[in-house]
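> sequence first, then the predicted structure, then my questions.
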Amino acid sequence: MATLGLALALGSATMTSASADYYSGGMPSRSWNVRAVGINDTWVGFLDTGRSHWNNSGAGTSLGRSTSAASTFTAARYDQSWFGLYSPSGIRGINRTFAIKVNARTLSEQSGSNMTAWSISTTTHELGHGLSLADNPNTSASSLMKHSRNRTTVQRPQSYDVSEVERIY
């Protein structure tokens, strides 16, 4: 009976940490560096703004940019229709890295006169995956991680996103 109780307790703990808003492809901590690859100063600025939005959000993050970082960020005109793509590799806690790609073509075609705002929103969203946040969280609250967000006005982590990062780490 004690074993069943322990199993149920462990199962409940696992279910809580793996809620619908948690993304297992994230980094093992709230502090990591990313390397800008093959992008111009405008896109480096979008990356730096996204990092700054997270670092100033109150979520306890320290996202740096380093020329020696294993994780990468790039932007180009890809043929696919996605805005951004986060691809983790390695094992969380051992050798996890990621590659972020932002699709300048889709952003340009769909943002109208709001290309800068949409690019910053997309960049900050993709960095959120590095902080273990999933797409489309199960909440009615405003969230940077929702695909349905207004990319013109939601460029920073929302209070819901900050609380999720704090809960995860």
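Good, I have the coordinates. The shown structure was predicted, so the numbers you read here are calculated from the model rather than taken from an experiment. Numbering: from 1, shown residues only.
> for the rest of this, base every contact and every neighbour count on C-alpha atoms.
Will do.
> for the most centrally placed residue in the chain, give me its contacts.
Using C-alpha atoms, centre = their mean, the residue of the chain that lies closest to the mean C-alpha position is Gly128, 1.8 Å off. Shown in contact with Gly128 (C-alpha atoms under 8 Å, 6 or more residues apart in numbering): Met145.
> and it, how close does it get to Ser17?
17 Å (C-alpha to C-alpha, to the nearest Å).
> in three-state terms, label Ile120 for me.
The local conformation at Ile120, judged by DSSP: H, G, I helix; E, B strand; the rest coil, is helix.
> Asn56 and Val37, how far apart?
Distance from Asn56 to Val37, by C-alpha to C-alpha: 24 Å.
> which one of the two has more residues nearby?
Val37 (17 against 14; other C-alpha atoms under 10 Å).
> for the protein, what spans make up the strands?
31-36, 62-65, 72-76, 84-89, 97-103 (DSSP state E).
> here's the one I want to compare it with:
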Amino acid sequence: MPRSLAIAIAAILVAVVGATPAAAHWYGAGMTQPNFTIRPYSYNSSWQGPMDRSLSNWNATPTPAYISKSSGSSSSVVATSYSDTWYGLYSSYGSYFQIKLNSRTISGDASNFSNFVTSVFVHELGHGLSLAHNDLTSIMNHGRNRNTLTTPQAHDNSDVNSYY
């Protein structure tokens, strides 16, 4: 096949199929749509406000993400003390998920409790939006400062927009 024909075919495939951004970080167990629900949760005010802010922080992004509460949702969040060392854990079950927030580690390491809870929950919801961990300035960076970084960053928004 002539080189010019191969280049033309490659250009058409990129235009039709779309190019995968080189910097995209995708998680294989996210939701199939960027709009999903989570079962309503009820915690004391030190947890409820930061958790609600987490949903608002994603909903305010320039992405198609919209996360709301619905009593009919199979997806859920549980905040309680676990003996493990993680702060948050996202588990996918196909069409729904469960997020666990570890009150023991969060309380033990937070200098700004409200921001820490928000950061952890926004991060775990990012997995629901098909985002994987990365090493950038990102809510999905495992080493981010959870006391200060509470909103999805430009890279997170770009990945959501690229995926959906």
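Perfect, I can see it now. Here the structure is a predicted model, which is why all the values come from computation and not from measurement.
> follow-up on the earlier one: include mean neighbour count and distance to Asn150 of the first structure when you put the strands of the first structure into TSV, please.
Output for the strands of the first structure, formatted as TSV (neighbours: other C-alpha atoms under 10 Å; distance: least, C-alpha to C-alpha, whole Å):
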stretch	mean neighbour count	distance to Asn150 of the first structure
strand 31-36	19	26
strand 62-65	18	24
strand 72-76	20	21
strand 84-89	17	15
strand 97-103	22	17
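> now render those as JSON lines, adding distance to Thr124 of the first structure.
Output for the strands of the first structure, formatted as JSON lines (distance: least, C-alpha to C-alpha, whole Å):
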{"stretch": "strand 31-36", "distance to Thr124 of the first structure": "13"}
{"stretch": "strand 62-65", "distance to Thr124 of the first structure": "11"}
{"stretch": "strand 72-76", "distance to Thr124 of the first structure": "11"}
{"stretch": "strand 84-89", "distance to Thr124 of the first structure": "10"}
{"stretch": "strand 97-103", "distance to Thr124 of the first structure": "11"}
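> right, so of those strands, which gets closest to Ser159 of the first structure?
Closest approach to Ser159 of the first structure among the strands of the first structure (C-alpha to C-alpha): strand 62-65, 17.5 Å.
> contacts for the closest one?
Applying C-alpha under 8 Å, 6+ apart, the contact partners of strand 62-65 of the first structure are 30-36, 48, 51-52, 54-55.
> out of these, what pair is the most spread apart?
Arg30 and Ala36 (18.8 Å).
> which residues touch the counterpart of Ser87 of the first structure in the second structure?
Mapped onto the second structure by TM-score structural alignment, Ser87 of the first structure lines up with Ser91. By C-alpha under 8 Å, 6+ apart, the residues touching Ser91 of the second structure are 97-99.
> next: Thr137 of the second structure.
By C-alpha under 8 Å, 6+ apart, the neighbours of Thr137 of the second structure are 144, 153, 155.
> now, these that are in helices?
His155 (DSSP state H).
> hmm, which of the contacts of Thr137 of the second structure are the buried ones?
Buried subset of the contacts of Thr137 of the second structure (neighbour count, 16 or more other C-alpha atoms under 10 Å): 144, 155.
> including distance to Tyr82 of the second structure, could the contacts of Thr137 of the second structure go into JSON lines?
Listed next are these as JSON lines, based on distance: C-alpha to C-alpha, whole Å:
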{"residue": "Arg144", "distance to Tyr82 of the second structure": "22"}
{"residue": "Gln153", "distance to Tyr82 of the second structure": "29"}
{"residue": "His155", "distance to Tyr82 of the second structure": "31"}
